[in-house]
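>>> coords please:
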Amino acid sequence: MTIRRRQQSGRYMAVALITALALALGACASRPGSSVLTPVTAVEGAKHVTIFVAGTRATDPSAPTFLTDRITATTTYVRYVVSIPPTHRPTEIEWPTDVPDPTRHFAIVSSERLDERRFFVEVGATAARGEGLGRDVAIFVHGFNNNFPESLFRTAQLTADVHVARSAVLFSWPSKAAVTGYLADKDAVTFSRDALARVVERVAADRHVRGMKLYAHSMGAWLTMESVRQIRIAKDERTLGKLIDLTLAAPDIDAEVFLQQLRIVGRLRSPVTVLVSKEDQALSISRFIAGGQFRAGAANIDDPQVLVEARNSNLRVIDITNLATQAGAGHDGFAAFASIYGRLPQSSDGRVSSDVGPGVYELDVANKFETLDARLVQRVADPTTIQR
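Modelled structure (predicted):
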């Protein structure tokens, strides 16, 4: 009887966990499929953004530029040109329900499979056509529960709204895009570490590329930190020297693992920016799955020890709870943060200014999201409360 009760309790817990995941991660009944990537004719007034895609997703045999949720040991390379509609609103993705209407929706104008050599030549050539900040390459790494159209269009949206680099690369790993696929996704990012490290190294090797900016979300942050750690272990100073910005949004990383990764990576050219939120339900569920282990993306900036670790580890920890709440974005609050990223103090080389150095900050939102006015307010803990 006791065993049966425990089995029933386990089943109830599993059902409750899946339900909670669905609510926390905003799962919906209908998600974009391959039809939204059907090429359309360009329209006047739309903005075109070129996204270079590299990753460990296998292609669909019937559609060679559509990447699936299956793993491939051979890195896939594709170039997409994404059309942003004239009516686009910052932070939004205007999704089609089927074949897109480019006057109203994000849409694909063209796509092409590339071999490895041509891919990196084109990434470097695109960077070379820029001036100043434009000679940088931004590399985006998506998170848990993302299918390919979602990660592609989110990268296009961020590229269009933030203007951080002339050349944009999406590293897309084979997420199962399911709330029940957490452990499978964890295996997929583990599998993808070498491939991401190679992409970063190849981009850095191009003489036309002035610098690289790495942006990673959720479980993609763990993948990114592992790849950068691998590059440090290989003593590849050329690559690390070109890494001018590393931003981790809602990193789904065990806090102690994160600190150990940082110890190996060491100091980079700029503090690592970590976007955290007290209201991130997805990370709460992740913590539950991990047996209660604390997640780096849920760091509490009111804890004096967080300030100590931020300063010791060269971290710029920014609490975006207020912004994520107003934007209604939850775990995806980083997308809203991107819309005001350019308003932060900038240095001459396109990094966040050294005035915003290692430490803990809170994004102070002064009014409604439609007319967002946000500024960083640094938290300075009472030195007497900090144990060193």
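>>> use CA for all of it now, contacts and neighbours both
Fine.
>>> residues contacting the residue nearest to residue 254 when sequence neighbours are not counted?
Leaving aside its chain neighbours, residue 254 sits nearest to residue 295 (4.7 Å; criterion: C-alpha to C-alpha, 6 or more residues apart in numbering). By C-alpha atoms under 8 Å, 6 or more residues apart in numbering, the contact list for residue 295 reads 251-255, 283, 286-287.
>>> Now a PyMOL select for only the buried ones of the residues you listed.
Buried residues within the contacts of residue 295, by 16 or more other C-alpha atoms under 10 Å, are selected in PyMOL with:
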select buried, resi 251+252+253+254+255+283+286+287
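>>> Closest one of the contacts of residue 295 to residue 21?
For those, the minimum distance to residue 21 (C-alpha to C-alpha) is 8.9 Å, reached by residue 286.
>>> you'd agree the closest one is up against residue 254?
No: in this structure residue 286 lies outside contact range of residue 254 using C-alpha atoms under 8 Å: 9.6 Å.
>>> Wasn't residue 133 part of a strand?
No: counting by DSSP: H, G, I helix; E, B strand; the rest coil, residue 133 is not part of a strand but helix.
>>> run this one through as well so I can compare:
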Amino acid sequence: MNTDIAPRSGLLRRTVVILATAVFLAGCATRPGPGSLKISQAAEDGALDHTIIVATTRQRATVSATYFTSERGDELNFATATVSVPPAHKPGQIEWPSAPPGDPATDFTLRSAGYLKDSTAFRAEIRKELARRKPGHRRAFLFVHGYNTRFPEALYRFTQVVHDAQVPSVPVLFTWASGGKVTDYVYDINSAQIARDALEQTIRDLVASGVERIDILAHSMGTYLLLETMRQISISPRGITRDDFGTVALAAPDIDIDLFKQQLQRTGKPEKPFLILVSRDDRALQASSLISGGKQRVGRYEHPEELAELGAIVIDLTALRGDPANHSKFAEIAQIGPNLRKAILHSQLGEETEAPSPTGGKVGDLIGRGANVVLTVPKAILSAPIQIFGAQ
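Sure, this is the predicted structure:
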């Protein structure tokens, strides 16, 4: 009898913690649902438009102003969307409309959107965007979102990152069929697994379109999907080489630490190391760890130097104040993305450096030499130093 009660009580405690965390993460704010993507006809001086090309495993929606649902489609779907960012935008934030379509003077607004017929049309759209850029700058920037993400959230979050980081590449959103609810964790991880072939095909389509490099940012459960897909590509006879990829950044990876270590040990130190953004106060990954039997997740790992020794560059954001769950800090540092990348390159060379901020001042300087480096950032941009553990 006692041996039965103890496991049950332990399970009950874990369940209570998970549910409490889920309620906390859900919060009280209204999230965009069906019909929230109405097109705005209004114009505003100073607002900037960004065109996002979309590949997705989601089903097309039958409800207007929705485009894609949380259900899994039978095949890849494609679209384009142009989103306007207001002139008073604050870096790291998404200024959500209080009601669709929103005011372009104060809100993110959808300016245009439409489906693409098939992968041929998708590749043609990529080529059209590449042709607008000079040789040497014809790259794609691919974003793979994480757990509990609805289509409008993925679209607007990616737009915010592209805008804040001043990304010159062609922005491509890969959005898989997340259920968009905190209770859909198992549905989401299965959806991520189902999306592996589709993500591989999207990457192959980008290569076939003539991109010079593919830079990738994956977040949360999207990092699991990305790494599974890259492993799948690596053992495929239809080769895509590592030279086809540029920077691969994993933000708050929701991956079992043992699985990730095994992957890195198997492949060896990569010629181009992954960038891994971690935060030891990530509450979403704490919940994920509980669901997964108590195993640490990569994005919350307490020993980032171990990951660096395996060939990664680890950026520790624990000291930064983030969103309530501390799970989306990557979005809040997007504005210093170009300078952070320069700093990382310098740290690999063992040099000290200062890099200009987007506003013309100093982002900060690298203190120390070797693998463990600290990037100090003024409070006007971020609230605390960023620690970097570099691959050697």
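>>> Could you get me the TM-score between them?
Superposed pair, TM-score by TM-score structural alignment, normalised by the length of structure 1: 0.85. Supporting alignment: 368 aligned residues with a C-alpha RMSD of 2.9 Å.
>>> What segments of structure 1 are strands?
With DSSP state E, the ranges of strands along structure 1 come out as 47-60, 63-84, 107-113, 136-141, 167-172, 211-217, 243-249, 272-276, 315-319, 359-365, 374-379.
>>> Point out the one among the ones you listed that comes closest to residue 97 of structure 1.
strand 107-113 (11.4 Å).
>>> Which residue range of structure 2 does the closest one align onto?
With TM-score structural alignment applied, strand 107-113 of structure 1 matches the range 109-115 in structure 2.
>>> who's in contact with the matching stretch?
Contacts with stretch 109-115 of structure 2, where a contact means C-alpha under 8 Å, 6+ apart, come from 37-41, 49, 77-85, 97, 101-103.
>>> Residue 247 of structure 2 is in contact with residue 270, isn't it?
No: counting by C-alpha under 8 Å, residue 247 of structure 2 stays clear of residue 270, with 11.8 Å between them.
>>> Mind checking which of these two has more residues around it?
residue 247 (16 against 13; other C-alpha atoms under 10 Å).
>>> That one pairs with which position in structure 1?
Under the alignment (TM-score structural alignment), residue 247 of structure 2 maps onto residue 245 of structure 1.
>>> and its match, what does it touch?
Residue 245 of structure 1 neighbours (C-alpha under 8 Å, 6+ apart): 212-214, 269-272, 351.
>>> Repeat that for residue 43 of structure 2.
Each residue near residue 43 of structure 2 by C-alpha under 8 Å, 6+ apart is listed here: residue 104.
>>> how far away is residue 26 of structure 2 from residue 324 of structure 2?
Using C-alpha to C-alpha, to the nearest Å, residue 26 of structure 2 is found at 10 Å from residue 324 of structure 2.
>>> Neighbour count: those two, which is higher?
Neighbours were counted for residue 26 of structure 2 and for residue 324 using other C-alpha under 10 Å; residue 26 has more, 16 against 13.
>>> shouldn't that one be in contact with residue 180?
No: contact criterion C-alpha under 8 Å: residue 26 of structure 2 and residue 180 do not qualify, at 10.4 Å.
>>> If you count neighbours, what's buried in the longest helix along structure 1?
Determined from DSSP state H, the single longest helix within structure 1 is helix 2-24. Using 16+ other C-alpha under 10 Å as the burial criterion, the residues of helix 2-24 of structure 1 that qualify are 17, 20-22, 24.
>>> who touches that helix?
For helix 2-24 of structure 1, the external contacting residues (C-alpha under 8 Å, 6+ apart) are 179-180, 281-282, 285.
>>> Find the nearest non-adjacent residue to residue 168 of structure 1, please.
Using C-alpha to C-alpha, 6+ apart, the nearest residue to residue 168 of structure 1 is residue 138, at 4.9 Å.
>>> show me the contacts for the aligned residue in structure 1 for residue 145 of structure 2.
In structure 1, residue 145 of structure 2 lines up with residue 142, judged by TM-score structural alignment. Residue 142 of structure 1 makes contacts with 151, 170-173, 216-220, as judged by C-alpha under 8 Å, 6+ apart.
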